[in-house]
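[1] what follows is a protein structure lacking sequence information:
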């Protein structure tokens, strides 16, 4: 008697039923065999062994054939499982019926106990897919009623037959009602769970779509704002345009934080460790912040442990993301004085005794980064709520308000990397905020390059010069091409425009630019397809560096596009600093990989 469910398939019901039985197998099967074994007190051992073997075999066979079972596609398997369920219940109830026929001490109490356990088991474990429950119920109810009638008729006691049949019928009726009620609960829970999953997917799709749609006009606002700010000739215009740009960048930060929070809530925040030199990652980030810190009239003080000059396993993107948040927080809240960054390493003894730093295959290390500022500080009574979403413990400078998500996201990322973000309590006489960021480092695989306990000081690398570069900008939206061309001209580069992938390929057959900025979401031929066509071109133009310039800014987009063969990634809205940094990094990597 199959049940038709308009919003939940029978296949899903059977899967849920099997999952429940499979999870409970180590508790349920031994107890079932123990109960049958105890029937040897009243029954021959041979009968108990036969019932136990049939029960166990039918149970295991039913769970095996329930795997990926679809009644429409596998009707024979479905009927076989039903037969197994009926045989299993019958072989459990049969010993109880036979014991009921005897007059030994406590025999009838034992038989009633066995029958009650199987009825309870049907209520709890056989009520998800009701056809299985119905056949199990029939396999237990019919023999029980027949056996009970046979006993009382045999001793010619019609009153006992009537009373016991009434009691047994009441127990069976309650079991059936409870099974149906439990089934409704299972169905409601499954539908609620499915609705929650669909709602989460819809929210993710909405966030991704809104992020994509908002980034294009925001890209235009920032691009035109930077261009007009460069041309402004009076202080009033400069101030107004600075407020415009700062506000647009604040909206961009809010978008990024919301996407990160969404990824954290859905469990999609990925950590991808790889061998890197932590000191180089930290210095690269400090070099990016140095101009902003200097322009704010502050001093940047940093101290890095020499041990951070070796290779370790960590996720450089998440490291930069957490440090960027903490440094931005310090910069927003500090009007005079300095920002101090201290990074050191706590190495496990097993690593310290190893033959080569970064080449030992056991143990881990903890990197500790402290970021302190001389701002107004954070009251100690606010420390407990500081890392909650939308919590703001300090009032930033005018025009630099935050959304209160950054520290919460930062702590979550740190904990996923085996560390944490905490705030130290100031001692008497100290001011400002002092954050402590820790993360666990894995041991990098051995390399052919010898490692030393004291790496050489990190010197800034000479970045490629963007001036005189020829850049091909490929985007189907004219506004985005205008913004990119504005920034490139500000950096001294020249550009060629292409409104589609096909047009870009046509240009590349005639000329060879130094770089390509490629939109990922174009009609007819998207960014990935255009990249494949570029790599298939004859000659050296096929190796031209290509940077994704896209409004796809979800946490996994960067990794996806880099894995697809893109040389770099720029999420819209872009700004002059970001486009300059990414172009220099990509060209530096491309030139460094070429044979001398």
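    That came in fine, so what should we check first? Note that the coordinates shown come from a computational prediction; the quantities given were computed from them, not determined experimentally.

[2] CA atoms for contacts and neighbours, from now on please.
    Will do.

[3] all strands of the stretch 201-350 of the chain, in order?
    Assigned by DSSP state E, counting those that start in this stretch, the strands in the stretch 201-350 of the chain fall at 274-276, 299-304, 312-314, 338-347.

[4] what does the third one contact?
    What it means is strand 312-314. When contacts are defined by C-alpha atoms under 8 Å, 6 or more residues apart in numbering, strand 312-314 is touched by residues 272-278, 358, 440-444.

[5] what's the offset of it from the middle of its chain?
    Taking C-alpha atoms, centre = their mean, to the nearest Å, the mean C-alpha location of strand 312-314 is offset from the chain mean by 20 Å.

[6] adding another structure so you can compare the two:
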């Protein structure tokens, strides 16, 4: 027979009362002994507990299988451990980490059971609050992503119209003053587009929805094109802008050319923006390291530079060196953060060296693969070839576009080249017209 009065005689009652809820039950689960802590936590007097089963504090929230597993385990003479939600006499919930130890008789079967519990209500509530906060954060992220997707469409559509019409307008007869104003309009539109692109990229990266596209691309052609896009701004500031390729940095490599040139574009834009006099130099190299090759891009300037404190925060999102720089030069502070994220997604790295007033050097190292053999370009028919194939016939283009401004952009860009433009306001109308008429080209969103 198990001595249920052992805690008191062993002088352990006070210690146990301070630390744990203790109870001893018979084979049927009736409480034979409970300590002061059990009374204090449950709200029941000892006299109300002795002879009762633990159902008296059962909260009713656990599935039946939970307790079936408990009873089967201890009936086999094995120790059971788990967390149980109980209920006090006044109806309040509390959680206990529970260990139930079978006390075996002379026949080797459980004679009584000792249950030792530690109240973990605060811990469980904290975990539940954390889970709720995480769920709310995920929901907020989903709402944010949907917002960015919607705002992307709502902003891009009119912005594309502005930039497209500005491009078409540039090919008309303009006065010098009009040309200058159009240049400012285009510059402002491009700046807005870059901000929008940066925000969308950051949102996708934070949501884990950003993907890379590894395809062959020509290093010199693509990087030179990006640098050339910044040349006019550099020359307006009186800056020298040069780009150099080592002999090994020629031909095609396999990588995400769009994202690699995005990194170059951001770095060159920053260098030109923060350099008042001197030059911006871009250097491109490909070096073999073991069985792998690495693309190395360096962008160096003679600009304002930055100190060690700014360097520590340089690649954090929404961060610029200080508020004065933000007011003077503008920008969102996302460019370098996106460069770092892109480099890391591609398995590479980006680093910066600088000192205040002594210019800056940014170095990007990215793994790439050489294209083993020349990759054949897909055959595409040029405008001239299309005209030659059917001399005198006008190329008919069906533009399926629901935005009148974008329809105008297509007309302004293609009609001067001799194309006949037919528009459809929606997909159904586009299908109907395509079935009824002949078109050489169809333009539509996918």
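    Noted; the coordinates are in hand. Given the structure is predicted, the values throughout are model-derived calculations rather than measurements.

[7] I'd like the contacts of strand 312-314 of the first structure as a markdown table, with distance to residue 130 of the first structure and neighbour count appended.
    Supplementary listing: these in a markdown table, determined by distance: C-alpha to C-alpha, whole Å; neighbours: other C-alpha atoms under 10 Å:
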| residue | distance to residue 130 of the first structure | neighbour count |
| --- | --- | --- |
| 272 | 45 | 13 |
| 273 | 48 | 17 |
| 274 | 50 | 16 |
| 275 | 54 | 18 |
| 276 | 56 | 18 |
| 277 | 59 | 18 |
| 278 | 58 | 24 |
| 358 | 59 | 25 |
| 440 | 50 | 22 |
| 441 | 52 | 25 |
| 442 | 51 | 21 |
| 443 | 53 | 22 |
| 444 | 54 | 22 |
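
[8] out of those, what pair is the most spread apart?
    With distances taken as C-alpha to C-alpha, the most widely separated pair in the contacts of strand 312-314 of the first structure is 272 and 358, at 17.9 Å.

[9] trace residue 316 of the second structure over to the first structure, please.
    Applying TM-score structural alignment, one finds that residue 316 of the second structure aligns to residue 388 in the first structure.

[10] list the buried residues in stretch 111-122 of the second structure.
    For stretch 111-122 of the second structure, burial by neighbour count (16 or more other C-alpha atoms under 10 Å) applies to 111-120.

[11] in TSV: these, plus secondary structure and distance to residue 200 of the second structure.
    Putting those into TSV (DSSP: H, G, I helix; E, B strand; the rest coil; distance: C-alpha to C-alpha, whole Å) gives the following:
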residue	secondary structure	distance to residue 200 of the second structure
111	strand	66
112	strand	64
113	strand	60
114	strand	59
115	strand	56
116	strand	54
117	strand	51
118	strand	48
119	strand	47
120	coil	43
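
[12] which residues touch residue 114 of the second structure?
    With C-alpha under 8 Å, 6+ apart, residue 114 of the second structure has these contacts: 22-25, 100-103.

[13] excluding chain neighbours, what is closest to it?
    The shortest distance from residue 114 of the second structure to any non-neighbouring residue, by C-alpha to C-alpha, 6 or more residues apart in numbering, is to residue 24 (4.5 Å).

[14] and residue 364 of the first structure, by the same measure?
    Here the residue nearest residue 364 of the first structure, using C-alpha to C-alpha, 6+ apart, is residue 442, at 5.3 Å.

[15] can you tell me how far that neighbour is from residue 313 of the first structure?
    As judged by C-alpha to C-alpha, to the nearest Å, residue 442 of the first structure and residue 313 of the first structure stand 5 Å apart.

[16] likewise residue 515 of the first structure?
    Distance of residue 515 of the first structure to residue 313 of the first structure, computed by C-alpha to C-alpha: 31 Å.

[17] just the strands in the first structure please.
    Listed in chain order, the strands of the first structure (DSSP state E) span residues 274-276, 299-304, 312-314, 338-347, 365-373, 420-423, 434-443, 470-474, 494-498, 515-518, 546-550, 568-571.

[18] tell me how many other residues crowd the counterpart of residue 212 of the second structure in the first structure.
    Taking TM-score structural alignment as the criterion, the aligned counterpart of residue 212 of the second structure in the first structure is residue 271. Residue 271 of the first structure: 14 surrounding residues under other C-alpha atoms under 10 Å.

[19] and the gap between the residue nearest to residue 271 of the first structure when sequence neighbours are not counted and residue 293 of the first structure?
    The shortest distance from residue 271 of the first structure to any residue other than its chain neighbours is 6.2 Å, reached at residue 315 (C-alpha to C-alpha, 6+ apart). As judged by C-alpha to C-alpha, residue 315 of the first structure and residue 293 of the first structure stand 26 Å apart.

[20] cool, thanks, talk later.
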